Each structure stands twice: as structure tokens, then as C-alpha cells.
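>>> Output the structure for:
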Amino acid sequence: MEQYEPETLSAAQLAAVRRSVTEGRMAMSRRSLLRATGGGALALGGLGALTGCGIPPAGRTAGTGSADDHSDEEKLLTFSNWTEYIDVSDDNKRRPSLDAFKRRTGITVKYTEDINDNVEFFGKIKPQLAGGQDTGRDLICVTDWLAGRMIRLGWMQKLDQTNLPHAYANLAEGFRTPDWDPVRAHSYAWTGIPAVIAYNEKATGGRKVTSVSQLLEDSRLKGRVGMLTEMRDTVGLTLLDMGKKPEDFTADDYDAAVARLQKGVDRKQIRRFTGNDYIDDLNKGDLAACVAWAGDLVQLQADNPAVKFALPDAGFMMSSDNLLIPNKARHKRNAERFIDYAYEPKTAAKIAAYINYVCPVDGVREELAKIDKKLAANPLIIPDDEFTEKAHTFRLLSGKEETDFEEKFAKLIGA
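Model (predicted):
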């Protein structure tokens, strides 16, 4: 079994972190760009916590084990989440799903939007987790690669599935067996995050753009193509277009994908690598086509019918954000009750209607249609069979691969 490497980041990995913080999917709140409310990039002060060597190897951590559960006597749940990642009332004063949970259970949710970037958040909670201490959080929501890392370190609690009947029954098939938590012993998905191809039909002269090959080789798109600064999405889509599976690829496959992208840079086919700052350029047509995140497209399409998306025949990339309970959390059963509540279709529909990412809950379509029929029919929120069949995930990387691959990708994008 692979021994987990200490969390010492190479120069390339630090560059990748900075890209994620300032340009990536989580650089601003999920809806702030689309609402044109500003919202500045995050500071990098949290990075220092990740550059030390104080994390013990997997299986030898002081953080293993649960605390006494105080759920019975303390009707409280402390939940850390991303900005704009749960439903909010029209006046922005209430969170209807949390209010309904309290009315039903008597449990007050102390809800904090204190996750702005996976690495930054990991830096906040790492000292407590490594020291076997309570992080002050009963429930957290992080992206799959970080979830897998913390599970491997022994820092997340196993869930009691008897407290999760709705979650167990309603978890959609495509989310059931991630390689980093194969039987969902420690986690349940909050949302799915597809990376697909988007294009502005006016900018392409009415032509569809449906493949990475078109992005990289169609001369009519030259200088108007965008690719993402997120390595797993950009390289993953390129691997798929080359007939390789991102779940099972070699270092040589990776190098070939990067070399193909480099040709697109050298020929000036690719205009730039972006985070979600592609939104304005795609909307205006300055980018004719790009790799994009589905949650952005749902909002863009509502305002600009010229914006279209395509699921490449070769497949597309899917990641997920996930709910986990840290070791030493004081209210484990309360957290499990909330996870289960979030997997009831009526609750899931409210959340999906607000955040517009892929809903991991089976049986939600009918409830979502009561809120918005268009959203219920959108495969970027409720996947159809074609969507599910084409979804792929990027495999787990070793510490050595992580360093090597990030260095090569940073060179590609000029970071």
C-alpha cells in the first residue's frame, strides 16, 4: 500500500494552489460573478500551513478515533461549507433548508461559509486533525481529492449507515463507488461538478463545438479557445479525446496529452488558460469555445441563449464536493441526520434549484419540476443516461506523480 507523503509542496504545486485560489472554480463565490457583485480573490496567507512536514503517514496518525457523541444533550450541528452552496431566501436573510431541518429535528445548524479553497481550508484544520483534537466542526464539504487524502490519513470518521437510510437508498449510481472512498464508508456527495465544452453560437457562426479536437485543431477557432487552469479537467478531457481513460492512464499518456496541449499553445490556437473568469469572455464571444464548469453554464444560458454546451462523444470530466465528519466531532449523529435529510428528494431539489450543480440524489426530478421545470429537464443538474455514461473521473495520484504532473502542467500554462 502506498505510504502517504508529508505535505511538503513543490514550487509547481504552490503555483497550482495559487491558480486555484485566484483563478480556479472556488476563486469567487459560485454565483457572485454571475450576479456581477464583485467578490475579490482570496489571500494566500493560509499556504504556509501546508509547507511543513508535520503530517504523519497514513495508518500512523494521532488523529484517529471519534469523540463522545453529545448529540442527545446538545441539539447543535456545526457545518462548514463553500460560499453560496445552499439555498437562500429571496431576501438573503434565511436558509430555508436549514430552517426546515431545525423545525423537524430541533437541531440548530451553525452554518459557516468558511471554505474558499480546498488547500486553504486544509491548512486551517490540519493542526487539530493531526493532533487528535476537535476541529470545532461536525460536518465539512470538500472536493474529492482532498476528501480522499483526509480519509487515507485516518482523519475522517466512518459513518453509521443505520442513520442514513435516505442517503443510502437515494445516492445516484454515478456517485456510489469513488476510488478514494469505494463504498462511501466516510462520505456522501454534496454535488457533482462536470467540466464540459461550452461555445457561443454567435461567435462560432452557428457551428457546434463538441470535441477537444475541435478546440485544438479547428483553424476557425484560432485564438478564441479557452482551457482551464485546473489540471485534472484540462488534461483529463484531452486524455479522453486521445482515447485514454483518466481513471487509468500512464505517465507517458499524461506527457502525450500535455504535448498535444503545448502544440495548441505554440500555434496560438489556445487564447489562454482560465479559471471561471472565462464566463464574461464566453458571454461576449471573445472566447468562441472553451472548457467550462456546468454550474456556470446553467446560469449563463438563462441570460444568453447563444451559450451552448456539449458532452464530447469521448466523454467529459466529473469531480464532486463531499460531506464528511471529522474525527473528534462532538455531534456525529446530528451530522448524519443532516446528511440523510439532504438526501430526501424534496430537500435536495431546493438545494439543486439554488446552486445549479449536478444533484447526486436519485428521485429528485419530480420535486425539482415543482420549483422549475427547465431546471428539472437540464442534464447539467439531473443527469440523463447519456450524461452518466460519458462521465469520467481523474485517478488518484501518488505524491511523486502529483509533483511531476503539476510541474509539467505549470510549464504548459506559463505559471
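
>>> can we go C-alpha only for contacts and neighbour counts from here?
OK.

>>> now N200, nearest residue through space, not along the chain?
V307 (4.5 Å; C-alpha to C-alpha, 6 or more residues apart in numbering).

>>> Just confirm Y188 is within a helix.
No: assignment of Y188 by DSSP: H, G, I helix; E, B strand; the rest coil gives strand, placing it outside any helix.

>>> what's the neighbour count on the nearest residue to D321 once chain neighbours are set aside?
In space, D321 comes closest to T143 once its chain neighbours are excluded; the distance is 4.2 Å by C-alpha to C-alpha, 6+ apart. Using other C-alpha atoms under 10 Å, T143 is surrounded by 19 other residues.

>>> Quickly note the distance from T143 to S320.
Counting by C-alpha to C-alpha, to the nearest Å, the separation of T143 from S320 is 6 Å.

>>> Between those two, which contacts overlap?
By C-alpha atoms under 8 Å, 6 or more residues apart in numbering, T143 and S320 have no common neighbours.

>>> Which secondary structure element is home to the residue lying farthest from the centre of the chain?
Of all residues in the chain, E73 has its C-alpha farthest from the mean position, at 34.4 Å, by C-alpha atoms, centre = their mean. Using DSSP states H and E, E73 sits within no helix or strand.

>>> before we move on, back to that, wait, doesn't the residue nearest to D321 sit right on D117?
No: with contacts counted by C-alpha atoms under 8 Å, T143 stays clear of D117, the gap being 9.4 Å.

>>> three-state assignment of L77?
strand.

>>> That one - how many residues pack around it?
Counted with other C-alpha under 10 Å, L77 comes out at 25.

>>> residues contacting it?
With C-alpha under 8 Å, 6+ apart, L77 has these contacts: I107, T108, V109, K110, R137, D138, L139, H331, N334, A335.

>>> same thing but at 10 Å, please
By C-alpha atoms under 10 Å, 6 or more residues apart in numbering, the residues touching L77 are 71, 107-111, 137-139, 329-338.

>>> next up, for comparison:
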Amino acid sequence: MTFTRRALLGTAGLLSLSACGIPAAYVPEERRAGPDKSEQDKSLQFSNWTQYIDTDDKGGRPTLDAFAEDAGIEVSYTEDINDNDEFFGKISPVLAQGGDPGRDLMVVSDWMAGRYVSLGWVQQYEAANLPNVAKYLDPQLASPAWDPGRRHSVPWQSGITGIAYNRKALGRELKSTADLWAPDLKGRVTLFAGMDEAIGMLMLAQGADIATFTADDAHKAMALVQKMVDTKHVRRFTGNDYTSDLASGAAIACQAYSGDAIQLKAENPDIEFVVPEEGGELWAESLLVPNRAAHKTNAELLIDYYYRPEVAAELAAAVQYICPVPAAREVLAKSEDPETAALAEEPLMFPTDEMRARLRTMRDVTAEERPDFHKVWGNVAGV
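Next up is the predicted model:
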């Protein structure tokens, strides 16, 4: 089963800074940089999630190994991110105190990246070091509300929160989030347990602009879910285990990630993934350079390398998430391997224009909003 970073969260996002024991101390831009040792020390510390890079039968990482050889930079690649909040709790004491985090690059979900940016705990990129990013970054991901112009973040991979369902078992097509509340789906629907993962799609269903949503928009969406919980319409709230509910038939329809859908459909052709008519949330997991990182320039070289279309194509073929480099599609289409070439036509890796028209990106939940939202959502979802 496809490993899903966002779905690991479960109750992720429920911790506030104070709950982690970390003061919400903003660091101004001029205090973020440390001495950059990139020129004299050709190395780089890179923290990422597990199974989120291409590998070969010998245990190598072909794209990363090629970068190291090409650039002459030794990359220490660590798969030490298992949960956004857990990793935040690990690294934030050092960042809050202005220390060296021991990492030059890290990948976190955009809602969490927004927290780092708002705290001033990550550095601004040097645009001159990222020409491929400027040229090839998907315009739909180029300027999230929490980081306008992507000055502090660059997408690693992307995905959609939408609906997965068993069309054969249901006997009809689902087109909208509102369809989840049909009477014959009572007790057969699951939603995500994490508020940050669930609420964007739910607000879109009620007509909210999630790039600028208000507290009223969030409470309205949560009130509807509470009603569905009270009437036992919602079977349960899930993490990555929504895939097993769908596979077993315990659930017929659920909130789902596009990154799982290709594998789900391969295992059961009756499973469909749909971006709701009212809209689905487009998200990314992004590369950040933390404050005081010792090899910022080396990190920027690696980021820009992964925005070469041929490299982006190789990574996308391995992980099969939405590729943040649309030009990689042409590279895949020219592959001599029919299976690889077919990926160029996979809309869950390269969304169609019609699908893109329904995709929206969500602003971050602010530190001021988070305690109230999580208190209400915790009561609704029982987390």
C-alpha cells in the first residue's frame, strides 16, 4: 500500500506551540542566517519522509546519487520525519533558541511549513540560485497565501485532497462533497482525523474561499460534520487506515489523497478518485532551509537540481504524486518504457485543465485561530 505522509498525522496539528513547550518567538529575517560553509565544506544534511525518493535494487537513490557526483557535494540523507508535529517538537527547541538545527534542508507539509514561515524559523531563498524553480514550478503552486511568491519554501511533491469511493458497491457516480451525505451512505463514510487535512475540502463544499477563509467558514464546516457524527452518518475519522476501510468494504466513500489513488485503483479497478465539483484542496510538501543552517547554498543547488524536468520526471515516476514540474510530463512521455510513458497521461500526477479548474490552495491556520479550531474539531472528531 502506498505510504502517505499526510495521512500519518491522525491527530497531527492538535499541538500548539505552547503545548510543545516552545515560546512563539518570531525571528526577524536579519537574524536567521548563520555562517554559510558551503564553499569550503561540500556537504549537506537533508531530512525527509520515508519512501519519498527514488531508489534502486542496490539500495541507492539514483537522482540523489547523481547530484552528489555531479555537484561534488556529499549528501547525508535521513528519513527521520514521520509526523509533522513530532518533527516540529524535535527541532523547534533549537530553532526557538537560535541554534544550529543540524539540518540544511527539510520537507514538511505546507500547513506546517506555514507555521515555520510565520515564526520566522526558516530562511529566504536566494532567487539567483534557483533558476529552474523560477522557470518550471507549477504556477498553481507558486504563491500560497502563507508564503507569497514561495520566498521561503519550494514544493517537493504535491497532491489533492478529494473523494475516493467504490463505484461498483455504490452503484452510481459521486461528483461532489455534498454527495457524501446521501442517505444510503449512512455509516459508510470516513473523514480525516486531522483538522488541517480535513477542513479545506469541507469548507470548499460550502462555498468558502479557502485561500482567505474566515473563522465563521471553519465553524460552519465543523458544525455540518458534527451533525453527521450525531446522526452516525460518519463511520469514523481516520489516518492512513482509510485505505483498509475502503478495500474491505467497511467504507464506500471517504476523504482521500490523490497520492494513494493510483495504487488503490491498481488493486481494485472499482475504486475511483474524484475532485469534488465544489473544489478539492491542492497541497504540497515543501523544502525549507531552517535558520542557522550551515550549508544553505548547497541546499539551494540541490533544490534547483530537482527542478530539472528530467530529474523531476525520474522522481515523479518513483513516488507517483503530483509532480510540481509540469514539464516533466514531456520527459516521461518520451520514455521507451511503455509503463513509464503511460504515467504522462495519469491525471493524478499531471492534472488535466478541467481538474485544475477545481483545485484550490488553503491558507494556514494562524496561531491565534488554532486553539479554538482544534478544541471544536477535537470534540467533533473525538481526537
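
>>> Please name the residues that touch the residue nearest to N200 of structure 1.
Here V307 of structure 1 is in contact with 198-203, 282-285, 288-289, 297-298, 300-301 (C-alpha under 10 Å, 6+ apart).

>>> could you pull out the strands for the stretch 151-300 of structure 2?
154-166, 189-192, 234-238, 253-257, 271-274, 280-288 (DSSP state E, counting those that start in this stretch).

>>> and A341 of structure 2, which of those is closest to it?
strand 154-166 (19.3 Å; C-alpha to C-alpha).

>>> what does that closest one correspond to over in structure 1?
The aligned range for strand 154-166 of structure 2 in structure 1 is 188-200, by TM-score structural alignment.

>>> Check the mean deviation of the matching stretch from structure 2.
Compared with structure 2 after fitting, stretch 188-200 of structure 1 deviates on average by 0.9 Å (mean C-alpha distance after the TM-score superposition for structure 1).

>>> Per the alignment, V291 of structure 1 pairs with which residue of structure 2?
Using TM-score structural alignment, V291 of structure 1 pairs with Q255 in structure 2.

>>> Contact partners for the equivalent of F273 of structure 2 over in structure 1?
Under the alignment (TM-score structural alignment), F273 of structure 2 pairs with F309 of structure 1. F309 of structure 1 makes contact with 196-201, 208-210, 289-294, 297-298, 301, 380, according to C-alpha under 10 Å, 6+ apart.

>>> Give me the buried entries from these.
Among those, the ones that count as buried by 16 or more other C-alpha atoms under 10 Å are 196-201, 208-210, 289-294, 297-298, 380.

>>> Please say which position in structure 1 T177 of structure 2 maps to.
By TM-score structural alignment, T177 of structure 2 lines up with V212.

>>> The aligned partner of L129 of structure 1 in structure 2 in helix, strand or coil?
Aligned by TM-score structural alignment, L129 of structure 1 pairs with L95 of structure 2. Following three-state DSSP, we place L95 of structure 2 in the helix state.

>>> For the alignment partner in structure 1 of G200 of structure 2, which residues are in contact?
Mapped onto structure 1 by TM-score structural alignment, G200 of structure 2 lines up with G236. Going by C-alpha under 10 Å, 6+ apart, G236 of structure 1 touches 195, 230, 242, 244-247, 249, 254, 257, 315-318, 392-395.

>>> From those residues, which land in helices?
Filtering the contacts of G236 of structure 1 for membership in helices, criterion DSSP state H, returns Y254, A257.

>>> Using neighbour counts, give me the buried entries of the contacts of G236 of structure 1.
Using 16+ other C-alpha under 10 Å, the buried ones in the contacts of G236 of structure 1 are 195, 230, 242, 244-246, 254, 257, 315-318, 392-395.

>>> Let me know the closest of those residues to A415 of structure 1.
Nearest to A415 of structure 1 among these, with distances taken as C-alpha to C-alpha, is E230, at 11.9 Å.

>>> Now that closest one. Nearest residue, chain neighbours left out?
Sequence neighbours aside, G24 is the residue nearest to E230 of structure 1 in space, at 6.7 Å (criterion: C-alpha to C-alpha, 6+ apart).

>>> Next one: that neighbour from R35 of structure 1, what distance?
Applying C-alpha to C-alpha to G24 of structure 1 and R35 of structure 1 gives a distance of 18 Å.

>>> what about those two, which has more around it?
Neighbour totals were compared for G24 of structure 1 and R35, and G24 leads with 21 against 9 (other C-alpha under 10 Å).

>>> contacting residues for that one?
The contact partners of G24 of structure 1, by C-alpha under 10 Å, 6+ apart, come to A16, V17, R18, A41, D117, L228, T229, E230, T274, G275, N276, D277.

>>> And L300 of structure 1, by the same measure?
L34, I279, D280, L282, N283, A294, A306, V307, K308.

>>> Can you tell me the SS state at the residue nearest to E230 of structure 1?
Per three-state DSSP, G24 of structure 1 ends up coil.

>>> ok, now how distant is it from M231 of structure 1?
For G24 of structure 1 relative to M231 of structure 1 (C-alpha to C-alpha), the value is 10 Å.

>>> Now do the shared contacts for those two.
A16.
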